[in-house]
Structures are given as C-alpha cells and as structure tokens.
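Participant: With the input below, show me the fold.
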Amino acid sequence: MNVSIGGSAPFQPSLIDTVTPGVTVALIAGITLFLLNWGREWLTAHLKRKSDAEVLAFSLVNLFDTLISRCADVVDDPLHQDQKTQFWQSTTKTPDVIFPEHVIWSVFPKALQYKIRSMPNKIDVADRNISSLWEYGDGPPEFSDAFEERTWRYSWIGLEACRINDILAKKYGVPILDRGEWNPEARFMREIEKISKRREDEKANTLPQQDWMFSSTTMEELDERHSKLTADLGIAIKNRRPK
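Facilitator: Sure thing, here's the model as predicted:
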C-alpha cells in the first residue's frame, strides 16, 4: 500500500543510493585485506632481516676478535736485532681481514656497513705508509719512524675493531669475548696517546723555517732574469774576444 501525502509521488531510491553501500563495504574490505597482507609480508621480511643480521654479526665479531689479537701482537712486538746486520726487525706479521663470501651487507645500516667494509682499505693504507718509511724513512739500523708508524696505525685499527664489536654486541645481542684482565682497547688507546704526545712535542720543538728561506719570485720573473743574464753573458764573452 502506497501512502501519499499532499498528493506527492512515492519515494524511489536512485541507483547510486542502492549501489554505494555495497561498493563502500567492498572497498573497505579490499583495503583491509591489502593492509593485512602488506603488514604480514613486512613483518616476515623484518624478522628475516633481523635474523640474518644477527647471524652475520656473530660471524663478524669472531673475525674482529682475531683482528684485535693480531693488532695487539703488532703493537707489543718486542722486535729483534739481527746479529749479522745489526738491523732491527719485526717479529710479528701485520694482520689482514677477509670477509666471508656472499655477505648480504644490506641487513646492516649504511653507517655500520661503511665502518666494517672499510677495514681492509685501512689496513692497505697502513701497510703502504709503513712500506714507504721502510724505504725512505730514518733507515737502518733502527728504522725508528717505520716501527713507530706501524705501532700507531695498528693501534688505531685495533681500536676501531674493538668499537665495531661493541656496536655489534649491543645492537644484535652478540656476546662479548671474555678476555679476563687483558684490555686491548685500553692498550691501544695508551699507545695512541703516547705517540701523539711525542709527535706533538717534536713538532713544537722544530725550529720554524724563516721567510728568507723561501723565494716569493714568480716563474715569469725567473725566466726574465735568466734571459737577461744569458744576454749579458753573451755580450761579456763577445767583448772579451781578442780583436
């Protein structure tokens, strides 16, 4: 039964009014399903990334523990004097770092990646500086500057390895190696401070070079003087020839 008031036509819902509720429900359901699937995939990837990072951190801590020990051997090298040549020689080899193959570095933040992956380059730079001093430094028999540079460089490398291990331990829960009373980090720092102070004192006691030791004459002025001197010399030689 249709009831009309005041002669108006009965209310007829439009097509939009009929379809909109169903579309809205379907849209909300689709968005909800998408978010649930995305959240599940994100959580799965996050947990896998965290697990991979923990495994890699454990491997790297073991590798850097070995590096720390080898650096300490270099820093505490007692040296040996060859009885024949009287030259002082090292008794320990400098360390190296070789990372495992197929490492997924992206599980670590970029800053941490750089700290870790730059270590082989730092060792290479250290060895090149030391080799240069062996050849062009103070020379035999003491090779004092080369041995000092060797100690200096590997104290810094060992200290860096200690700090990387601390980061990995705190961030990824890797247990720290129990070294007992031996504290390599403190040992490295003492050696760095000692060498730094000696170098600063040496620099402070070096006599300043006087300004008169350096010529401010430009190359153009030197060329002009050379040309004039050559011309004057030619005239002088010509005038001294017997007539």
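
Participant: CA only for contacts and neighbour counts going forward, please
Facilitator: Noted.

Participant: and stretch 165-178, how far apart are its ends?
Facilitator: End-to-end distance for stretch 165-178: 13 Å, by CA to CA, to the nearest Å.

Participant: Now find how far off-centre it is within its chain.
Facilitator: The chain centre lies 19 Å from the centre of stretch 165-178; the measure is CA atoms, centre = their mean, to the nearest Å.

Participant: If you count neighbours, what's buried in it?
Facilitator: The neighbour-count check on stretch 165-178 (16 or more other CA atoms under 10 Å) flags 165-169, 172, 174 as buried.

Participant: Quick one: mark the members of the residues you listed that sit in helices.
Facilitator: Assigned to helices by DSSP state H, the following of the buried residues of stretch 165-178 qualify: 165-169, 172.

Participant: coming back round to it: the buried residues of stretch 165-178 into TSV, with extra columns for distance to Glu191?
Facilitator: As requested, the buried residues of stretch 165-178 are exported to TSV (distance: CA to CA, whole Å):
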residue	distance to Glu191
Asn165	20
Asp166	20
Ile167	23
Leu168	25
Ala169	25
Tyr172	30
Val174	28
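
Participant: ok, back up a step: export the ones in helices among the buried residues of stretch 165-178 to CSV and tack on distance to Lys93?
Facilitator: Below are these laid out as CSV (distance: CA to CA, whole Å):
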residue, distance to Lys93
Asn165, 23
Asp166, 25
Ile167, 27
Leu168, 27
Ala169, 28
Tyr172, 32
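
Participant: let's see this one next to it:
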Amino acid sequence: MWDFFASDMGKVALGGLIAISGQLLVFLLGWAKESRVSQKKRTSDAQHLGIRIVLALEKLLVDCVRAVNDPTFTDNEGYTRSMVPNPDFTLPQDGDYRSLPTGLMYEIMSLPNKLDAIKEGMSAANEYADPPEYEGYYLYREEHLSKLGLQILPLIESLCDKYKIPTPERSDYYDPKQNLLGHLARIADYYEKRQNAQKNARVDQV
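Facilitator: Presented below is the predicted three-dimensional model:
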C-alpha cells in the first residue's frame, strides 16, 4: 500500500485525497457553524414568541378578572347593565407555534375557540335571563370567565418556566387566582342555597 502511494500515480491519488478531505472538512465546519446559528435563531424566535404569548395571555387574564368583578349599573329604565366589556383575545399571528410542546400548544391555540364558546353561551343566557336584573346572564358570565381565567394562569406559568421569562408583575393587592376562586365559591354557594330553597318549597307544597 505504501509502495503505491510512493509511486507517481499514488502521489497523485494522495494529493487528490488530501484535497477532497480538506474540502470535506471545510464543508463540515461550515455546516456545523450554520447549524449552531440556525439553532440559536430558532431558540431566540421561540423565546420571542413565548414572550408575546405571555403578554397576550396576561391581558386576557386581566380582562377576565375585570369582567368578573363588573360592578354593573342600573339604567334609567331600571335594567341592569354592564360597565366592563367582555374580553377579546387574539393570538400573535406571526410565529411558529410548533416550537411549543404539543399539549401547551393545543391549550394556547384553543383559547380563542373557548372564549367564543363562552360568548355564545352568554348570548343564550341573556335571551333566557329575567329582566330587569338578568341574573342568569351575569351568573353565567361570572362563572365561565372565572373558569377561563383560572385556565390561563398555568399556561402563563408554563411559558415563563420553559423560556426563562420573568413572571408578569402584579400588585401585592392583586391576586387573580384567589379572586377568581372566590367568585366560583360564591356562585357555588348561591346555587346550593337556591337548590335547598326549591326543595323546601316543594316539601311545603306536599
């Protein structure tokens, strides 16, 4: 073998082999560099998308809490009206959501549909609610927006943890989780008392 490389033909072959090896090494080094740059860009893009989603989710959470705590008012005709509008929500349009874990991606991308379903339920509840208080409508609104807000909180936490994003700053006097849980507890207590009252009314009629 060494005799071959010592011959003129072998020297030519060895030179070609060295040239090819050099080109291959340059190619591999270039590919590795591009791969690192591409991976760094994908990571940066995913983190940027994560930040934008966190901000959008935090706004939706705040809007849910505001709607749930709507003080309402009575108009000139004696009807109960909302002072706080119902939440709207749009996800950031440009961004590769496939960079998110599958379960988290599904939960986040399904939020607009969930909010639309709640609004459809509110429209139906409003049609059947008794004026002037429209109690059925406001109970439905309070309950389902509270539940939606509680679903948003762990999504924000998961995104902040995955992409090393600081948790959104909140006032010491503002605890959305406890606030929303308090509303659900109040609603559950209201339904329980109403159910007991209806049972007692049936017993009295017997």
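
Participant: Fetch the TM-score of the aligned pair.
Facilitator: In this superposition the chains share a TM-score of 0.75, using TM-score structural alignment, normalised by the length of structure 2; 183 aligned residues with a CA RMSD of 3.1 Å.

Participant: and which of the buried residues of stretch 165-178 of structure 1 is nearest Leu15 of structure 1?
Facilitator: Tyr172 (59.1 Å; CA to CA).

Participant: Alignment lookup: that closest one to structure 2.
Facilitator: Mapped onto structure 2 by TM-score structural alignment, Tyr172 of structure 1 lines up with Tyr163.

Participant: For its match, give me its contacts.
Facilitator: 47, 50 (CA atoms under 8 Å, 6 or more residues apart in numbering).

Participant: closest to Thr94 of structure 1 among the ones in helices among the buried residues of stretch 165-178 of structure 1?
Facilitator: Using CA to CA, those come closest to Thr94 of structure 1 at Asn165, 19.9 Å.

Participant: So the closest residue to the closest one other than its chain neighbours versus Gly173 of structure 1, what's the distance?
Facilitator: Once flanking residues are discounted, Asn165 of structure 1 sits nearest to Val61: 5.6 Å by CA to CA, 6 or more residues apart in numbering. Note on Val61 of structure 1: its distance to Gly173 of structure 1, by CA to CA, is 11 Å.

Participant: Show me the common contact partners of those two, please.
Facilitator: The contact lists of Val61 of structure 1 and Gly173 share no entry, where a contact means CA under 8 Å, 6+ apart.

Participant: would you list every one of the strands in structure 1?
Facilitator: Taking DSSP state E, the strands of structure 1 run over residues 80-81, 88-89.

Participant: check the fit of the last one onto structure 2 and give the mean distance.
Facilitator: The reference is to strand 88-89 of structure 1. On superposition with structure 2, the mean distance recorded for strand 88-89 of structure 1 (mean CA distance after the TM-score superposition for structure 1) is 0.7 Å.

Participant: residue range for that strand in structure 2?
Facilitator: Going by TM-score structural alignment: strand 88-89 of structure 1 matches residues 80-81.

Participant: chain center to that stretch: distance?
Facilitator: That offset, for stretch 80-81 of structure 2, works out to 31 Å (CA atoms, centre = their mean).

Participant: contacts for it?
Facilitator: Counting contacts by CA under 8 Å, 6+ apart, the residues touching stretch 80-81 of structure 2 from outside are 72-75, 131-134.

Participant: Show where stretch 115-129 of structure 1 falls in structure 2, residue numbers please.
Facilitator: Stretch 115-129 of structure 1 maps onto residues 107-121 of structure 2, going by TM-score structural alignment.

Participant: and the longest helix for structure 1?
Facilitator: helix 15-75.

Participant: helices or strands up against it?
Facilitator: helix 144-172, helix 184-205 (3 or more CA pairs under 8 Å, 6 or more residues apart in numbering; DSSP states H and E).

Participant: Show me which residues of the first one are buried.
Facilitator: It refers to helix 144-172 of structure 1. Buried-residue list, helix 144-172 of structure 1, by 16+ other CA under 10 Å: 144, 146-147, 149-162, 164-169, 172.

Participant: Also stretch 49-61 of structure 2?
Facilitator: 49-51, 53-54, 56-58, 60-61.

Participant: For Asp116 of structure 2, state which of the residues you listed is nearest.
Facilitator: Looking across the buried residues of stretch 49-61 of structure 2 and measuring by CA to CA, the closest to Asp116 of structure 2 is Leu60, at 13.1 Å.

Participant: what's the counterpart of the closest one in structure 1?
Facilitator: That one, Leu60 of structure 2, aligns with Leu67 by TM-score structural alignment.

Participant: which residues does that match contact?
Facilitator: 95-97, 158, 161.

Participant: Quickly name whichever of those is closest to Lys203 of structure 1.
Facilitator: Gly158 (25.9 Å).

Participant: For the buried residues of stretch 49-61 of structure 2, give me JSON lines that also has distance to Lys114 of structure 2.
Facilitator: Shown next, in JSON lines, are these (distance: CA to CA, whole Å):
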{"residue": "Leu49", "distance to Lys114 of structure 2": "21"}
{"residue": "Gly50", "distance to Lys114 of structure 2": "20"}
{"residue": "Ile51", "distance to Lys114 of structure 2": "22"}
{"residue": "Ile53", "distance to Lys114 of structure 2": "16"}
{"residue": "Val54", "distance to Lys114 of structure 2": "18"}
{"residue": "Ala56", "distance to Lys114 of structure 2": "15"}
{"residue": "Leu57", "distance to Lys114 of structure 2": "13"}
{"residue": "Glu58", "distance to Lys114 of structure 2": "16"}
{"residue": "Leu60", "distance to Lys114 of structure 2": "12"}
{"residue": "Leu61", "distance to Lys114 of structure 2": "14"}
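
Participant: ok, now which ones touch the spatially most central residue of structure 2?
Facilitator: In structure 2, the centroid-proximal residue (CA atoms, centre = their mean) is Ile108; its distance is 3.8 Å. Contacts were defined as CA under 8 Å, 6+ apart; by that measure Ile108 of structure 2 touches Leu155.
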